[in-house]
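Chemist: need a structure here:
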Amino acid sequence: MRTITLAIMLMLSIVATAQTTIKGTVLDDNDQPIPGANIKLQGSAVGTVTDFDGFFTLTVEQSPPFTIIVSSVGFEENSTVITSQSQEVTITLKEGTELDEVIISASRTPERIFESPVSVERFGIKEIKNTPAADFYDGLENLKGVDINTNSLTFKSINTRGFATFANTRFVQLVDGMDNTAPALNFVLGNLIGMTELDVNSVELLPGASSALYGANAFNGILFMTSKNPFDYQGISGYFKGGITSQDAAGDNEFYDYGVRVAHAFSDKFAAKANFSYLRGTDWFATSTVNVLNPGTDRSDPNYDGLNIYGDEVSTNIRGVGEILVDRGILPAGAENLLPDANVSRTGYNEEDLNAYNAESVKFDAAMHYRPFADDLEIIYHGKIGRGTTIYQGANRYSLRNFFLQQHKIEVKNNNFFIRGYITDESSGDSYDTRFTGININRSWKDDQTWFGEYAGTFVQATLAGQSPEDAHALARQVADTGRLIPGTPEFQQAFNTVTSDSDLTTGSKFQDATQLRHADVNYNFSHITSDFADIQVGGSFREYKLNSSGTIFTDFDGPIRYSEFGVYTQIQKKFADERAKVTGSIRYDKSELFDGNFSPRLSIGYTLGEERNHNVRASVQTGFRNPTTQDLYIGLNVGRAILVGSAEDNLDRDVRTFSDTEISGAGQAILGSDSVDIVGRSAYENSFSASSVREGNPVQSNAAPVEPEKVIAFELGYRGKVDRFVIDISGYFNQYSDFISTQNVLVPFYGEVGDGSLSLLALQNDDFEVYQAYTNSAADIKSLGATIGVNTTLPGDFDLGVNYTYAELDLDEERDPDFRTEFNTPEHKVKATFGHTNLFKNFGFNTSYRWSDAYFWEASFGDGDVPSFSVIDAQINYRIPKLKTTLKAGGTNIGGDEYFTAFGTGFIGSQYYIGISINNL
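Modeler: Got it, this is the predicted structure:
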């Protein structure tokens, strides 16, 4: 017993002797504390971070002497030798440059941004805190080469290198390794249901093709957001922002945004965190009354179709209506000749009558981290849920109300590998299509046949009474609209509620969707084994889609549609020539069950120059590919101006639509021998006219073929370096595309075979056809090129200045595909600048940003139009109260007040002013 007791006491004494506690403070060159600095025991995963005052406590089970490594983004790393137990140290970090920052995204392995083989942008904790934007996500717009298109107060779409719409399927966003794409919509909803800024550790952005490592759809670029690990960042932190948004159309409206983060390491093996944030405000009103069918005319046009007015898309040839009324004996014979041979549209409702414009975002996530051996092996469960209300502009304007997305991830990782699997599940909530809301509120009050009949009858009577055509049209509309539902009345609200809760687009406008995505990733880095030869890593992924819209978006009338894809890749990276040269080669193979497999190689070379190794040149050639989206393949949706039909082989015969006597002329009914006809989706691809050829008066068969994957070869040259006090980053690229995925409007005749020379042409003459939008590949020779240059420096007095310029150009051979819609949607020139000081005087800082965009032409399915050039100034001031671990901040965006827009059809972007407080935000 005595022996056992002595042994236990000896073990305890050894443990007690081995435990060392170090306390210290980390400061910058100006003796200001650095919060969030990383403190690591050299050669171990044991570590901690500094608090708001730059203070840290680190306990290790090791006796001195040993070394701790201290690092923070934007500062040069420092090491300190600990020589005694319970030692207190003060460590000063010298401010470095952005070239010293460590990134992971470019090669899936940690490396200095200076040595990255491709262009990369980084937005770290310092930039997040200093951004003058009201939200950190908006601050990404100041990065060079980045476009942010504003759809809504809460929905911003990021893009690089052109070809952008709000349905931006060429750009990927990963949040802690999870694709943040809504699987039915096929694009990222900005940060609507993404990450709260308290938990953001870093943001990295790779512009351009990245398929060699990240697979399909990493085509224009990829954005990585990583969160703070609860082992490293502990405690309770929170923020609150409040202010107003100001817009001519909407007036001044309050908004508020608050969040909280709680994290704790219960031991060196288990830690957990939880985040919550809530934002609410009023969206930018969209009030354009531009007549999309005949720009320059106003509502006096009988066939008026306003851009942000809905219901007036329903139109018909009024003389054809007169012919039907004559045939039925309602009008006397010959009366149809008093009617113009022209279309008349129903009266629509303004968007503000159909949308409350309340913007909302609710985000919650929680994670549990387990290190079974108290080392770098970590097991993580991470769950994220988000609910949002916003506006999305696609083929129509959609009110996404209580849209819900959840993700759940299990991951096992260490410094050399990771295995992760996650599921993304979305629910459309109470979302609806504003265009069909206007259409079907009209129809719920008075059906189209009755309304156009009353219009035609009144027009005839007015003409016989001697009135002019203009007066006859005005009287006809007045009579047909008598008793129309008026916004704000109980009757209108009842009709609105009925329509927006009905998912049948012939009578309602509700979106019904519960689509899922399942994804698994694996990666192993052999560099710890093969470093004497080269750094080698391999990996792969698997993804399965489950489309479940009950036939409201996709053609899944009889149950969910499933399909899958997988990919494998490898990368070899080798340094030589005294580690000045670095060659990186990657290749990936991807296979969708719907298409042939595809290889995506990448090769890059970098070389470091200068005696001090502060200049780096790089060259790369890489490939990207993009699989057709779920909608490209399986959509079956009438959006008013056209019927969208996906081109997957099993989709073409599933989309069947019946057109009745109100849509077929009397002559057409006689030819058909029926008052109705069924059209299948396959006809859009196999029996249709090119819409452009019909407009030009020379109808020819369309060349729309079922869609195939899209490919790009990207060439890039770049330079990063430091010249005296200036950090310079220059890059230029050239992209060459093949099988570019596009849409083509085609006209499907109700009778006849296209090319038969008679019946199908007669169908066009009688207006007996339907407009379809086919998903296909362009035969055009498409290239794009561009360049960016960024210069950052510290001016005398420690003022920070950054300026960057972006150039982008599309090179298109339109003759090969006159129907091709480029949707390049990118200004040729952009200039951005930032100016600020983190410590102008004790605890006080400020930052300003300026953006100028050249004018450009916006082309998308909702509408085409010019986007004028604009200039925007944002600014913020901040004051830190170290004793309270608190920062006060006040700022404004677009403080000049000149309203602008980034996409045709959206609301004008006004100004946003805010004050905020953050507490213990490391």
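Chemist: can we go C-alpha only for contacts and neighbour counts from here?
Modeler: Fine.
Chemist: what's the burial count for Arg695?
Modeler: 9 (other CA atoms under 10 Å).
Chemist: again with Gly281
Modeler: 21.
Chemist: Enumerate every residue touching the closest residue to Gly438 other than its chain neighbours.
Modeler: The shortest distance from Gly438 to any non-neighbouring residue, by CA to CA, 6 or more residues apart in numbering, is to Gly311 (4.4 Å). Contacts for Gly311 (CA atoms under 8 Å, 6 or more residues apart in numbering) come out as Arg346, Thr347, Gly348, Tyr349, Arg435, Phe436, Thr437, Gly438, Ile439, Asn440, Asn442.
Chemist: change it to 6 Å
Modeler: By CA atoms under 6 Å, 6 or more residues apart in numbering, the contact list for Gly311 reads Gly348, Gly438, Ile439.
Chemist: One more, so I can put them side by side:
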Amino acid sequence: MRRLFSISLMLFGIVSYAQTTVQGTVVDEKNEPIPGANVVLVGKAEGTTTDFDGNFTFNTSEEPPFRLRVSSIGFTEFVVNVTANNQTLSVVLREASTLLDEIVVSASRTPERIFESPVSVERFGLKEIKNTTAESFYGGLQNLKGVDINTNSLTFQSINTRGFATFANNRFLQLVDGMDNTAPGLNFVLGNLVGMSELDVQSVEILPGASSALYGAGAFNGILFMTSKNPFDFQGISAYAKGGVTIQDAAGSNFYKDFGVRAAHAFSDKVALKANLSILSGEDWHANSVLDLNNPGADRTNPAYDGLNIYGDEVSTTLNFDAAAGLPTGTVGSAVISRTGYNETDLADYNAESVKADFALHYRPFANDLEVIVNSRIGRGTTIYQGANRYAVSGFTMQQHKLEIKNDNFFLRGYIVSENSGDAYDTRFAAININRAWKSDTQWFTEYAQTYIPTYLGGIQMGGLTPEQSSVQAHAAARQAADTGRLIPGTPGFQSAFNSVTSNGDLTTGAKFIDNTKFRHINGNYNLAHLIDDWADLQIGGSFREYVLNSSGTIFTDNDGPISYNEYGAYLQLQKKFLDDRLKFTGSARYDKNEFFDGFVSPRISLAYTAGENRNHNVRVSVQQGFRNPTTQDLFIGLNAGRAILVGSAPANLDRDVRTFSVSQSGQALVGQSSVDIVGRAAYENAYSLSSVQSGAPEAVNTPVIKPEEITAYEAGYRAQIGKFTIDLSGYYNSYSNFIANVTTVVPFYGQAGDGGLSLLALQNGDFQAYQTYTNSEVDINSYGGTVGVDTKIGNFDLGVNYTYAELDFDEGRFPDFRTNFNTPKHKVKASFGNPELFTNFGFNVNYRWSDSYFWEASFADGDIPAFTVLDAQFNYSVPSMKSVFKVGGSNILGDEYFTAVGTGSIGSIYYVSWTINP
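Modeler: Now for the predicted structure:
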């Protein structure tokens, strides 16, 4: 860190220059302050925003005279002349519809109007946070066009743009004040579970598309930026309290509460501090589906029953009753039998919780724009996460610690992100190993067969039953006999076994997973515009990251100690305006290198033209290439997920995963041993495809190891301000190559796949294991779609409607084992209607969302998601004398429960009241 600080002081010596300072206040026609108004230097990408009281301070190297453009959503922009240093301005904005004048930074790493952004971008600012109908600002993001939120649980929501995402959305990047919010070991963002307090959010920006040219491998399919309030600009104590009720058929009605406080103070023009704390708790959505996706229509009377949210019944085998009793083939027959499972509600604690705290010291050593920031964030959460299985995440913590030095032209930051899985465990393995704790699989299935055979024969010979009737009776009796001694939820015996299993990290006997993975990251950016007389906006930057995987062998193949590897990158971007500033060119390129793969160059070119006498039409086109490195789990996972063993395909990982399997009696006669060791490499080099085994015609496959995924993204868009109507539409076409996904293979315990003999006998004898491999598609995959949004004002009422279309182009028939996880509805419609001041200090807002049906594909389960309609609403009342806003609202007020992924709890309704002080 000392070295970082020294480098930054050297940079400061290079970029120091004279400053012009302008202060002012922005109010409406009623003399009410306008928070979050944009103040931008005309002709340049420099600007600031007003605080809660409408005040702003703007520093620039530009010498007077110059002009500032002041704008805010719902008001007509105003241009004011600055004629002297330290000038104080008073600006009055008239109401209008100027949505596209909002300032964003994410699209080009420099301030610019949404209207002129080279790519699609969505913004959610102070006004939107105040008016959101959702119970949290993060949930309100789902009302933006082109943005999906998949609800995993009450405290874990996963953002998705343009498809290809499960809850482990590793194609989408989220930055909190410039820090990657990805959980290092899990490789995806846990929503806002350990993110930012609502009181500290100044703005949220979303780029719904590839952004690798500026942000590297993580920004492959979208990126979200959360920017907090600077304590120099937003001072004082703020607080909110929310209380309400969640309503779900499975869980009933439960209290929901959320509390937050923010304190910020500038002790001088050099030192400022802030601290935030927020605490949320409630009852999570219960998952209680009893559907058997493998046997549609089956219920618990089916001997092979495997319920969706029932665990432990995945353990099954084929019992040959004739062979067991020494009877002629066909006398009793055979059947697939599964062990009796436990409901998820018996295995998971649905007490959802999120606790977030952060502290920041801001230091301006020369009382100008050079700023040193020390920031620490820590979040602790309890939630349900659905990946390969359903995981009860209790006491999960993630920490972020940052040192950043910046001014208007550069930033240099270094930070570390670490996670601790706490008391997290796998609910499926909890059930499996609770079952095995009181009776082994061998004993259970033996007792089943010993009861079934005489009961079946007796029912036919003595009871006069048909074979079908006798079979039903015999299966019921056999299960009852085998379940003798079964641990019953709620009893001391069950609780003792549960505690033992969930504290054990060995998945052969336990269910706990351990993860203390972290990464270290350094990145910087320098804007050279002021050094070349603002001829163009020229930026350079780069980054370095080191991963340290540490799961003690419960997730990764790190039984012998942590696994480390690194990646780095550098980029260059040029922006230049031509033709009286109507034509804007943006060109950028980035080089990235992961130690396991060749380097990759990501270029982006964009042209945007502003047309019309009033410069109120903008047309843009862009093309860019991007890439995505395989995640830590793609490379080094080694996890038995029950239905399959997950084995990463880093070359160094293939021989690290070694497992011992028992061989059947028939197999022992062939190979002369009772057990075999299978190395992970076999899943790639000695295996059959799953679909061919299921079809009865096994076909050997050789699965290539993984390499980076690539994308070529084309986009065109149009933005316009026509009277009171704001129009924003875009279309895109994405072409993927080396698409990263999973292929399930079947490894025989003996023989060589494709030998036509011994390996086929292994399949016949049940001596095989399913593996999930990590590889790339053999065929290009394409997707395309578009969005259109129209916003207007009717009197004092705000009205907005948007539509999103998304389509996948992939020949599934040629590659039946390949999983794209597109997981996106083809059609979505969203609408909003509200009035921020229906009468004095009183406003309301209503949001409507309709989603088309779609197919969900993920490692936990596949299935159809029915179409759903959701209506949210809120009413708010401001009390200026108390600096308070009171709100009453509800999400899904129609009460029609729905779900966004197969296997999760259905999403019910949330009704809440809130009181926010000094928002």
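Chemist: where does the TM-score land?
Modeler: Remark: TM-score between the superposed chains equals 0.93 [TM-score structural alignment, normalised by the length of the second structure]; 884 aligned residues with a CA RMSD of 2.5 Å.
Chemist: Just the buried ones out of the contacts of Gly311 of the first structure, please.
Modeler: Applying 16 or more other CA atoms under 10 Å to the contacts of Gly311 of the first structure, the neighbour count classes Gly348, Gly438, Ile439 as buried.
Chemist: Can you give me the neighbour number for Asn523 of the second structure?
Modeler: Neighbours of Asn523 of the second structure (other CA under 10 Å): 20.
Chemist: Counterpart of it over in the first structure?
Modeler: When the first structure is aligned by TM-score structural alignment, the residue opposite Asn523 of the second structure is Asp521.
Chemist: can the buried ones among the contacts of Gly311 of the first structure go into a markdown table with extra columns for distance to Lys574 of the first structure and secondary structure?
Modeler: Below are those laid out as a markdown table (distance: CA to CA, whole Å; DSSP: H, G, I helix; E, B strand; the rest coil):
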| residue | distance to Lys574 of the first structure | secondary structure |
| --- | --- | --- |
| Gly348 | 64 | coil |
| Gly438 | 61 | helix |
| Ile439 | 62 | helix |
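Chemist: Nearest to Phe364 of the first structure, out of these: which one, please.
Modeler: Gly438 (34.4 Å; CA to CA).
Chemist: hang on, the earlier thing: Throw the buried ones among the contacts of Gly311 of the first structure into JSON lines and include distance to Asn548 of the first structure, thanks.
Modeler: Compiled in JSON lines, these are given as follows (distance: CA to CA, whole Å):
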{"residue": "Gly348", "distance to Asn548 of the first structure": "32"}
{"residue": "Gly438", "distance to Asn548 of the first structure": "26"}
{"residue": "Ile439", "distance to Asn548 of the first structure": "25"}
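Chemist: Is Ser674 of the first structure in a helix, a strand, or coil?
Modeler: coil (DSSP: H, G, I helix; E, B strand; the rest coil).
Chemist: Let me fix that, I meant to ask about Phe436 of the first structure.
Modeler: Classification of Phe436 of the first structure using three-state DSSP returns helix.
Chemist: Which residues are in contact with it?
Modeler: So Phe436 of the first structure contacts Ser509 (CA under 6 Å, 6+ apart).
Chemist: That one -> the second structure?
Modeler: Counting by TM-score structural alignment, the partner of Phe436 of the first structure is Phe429.
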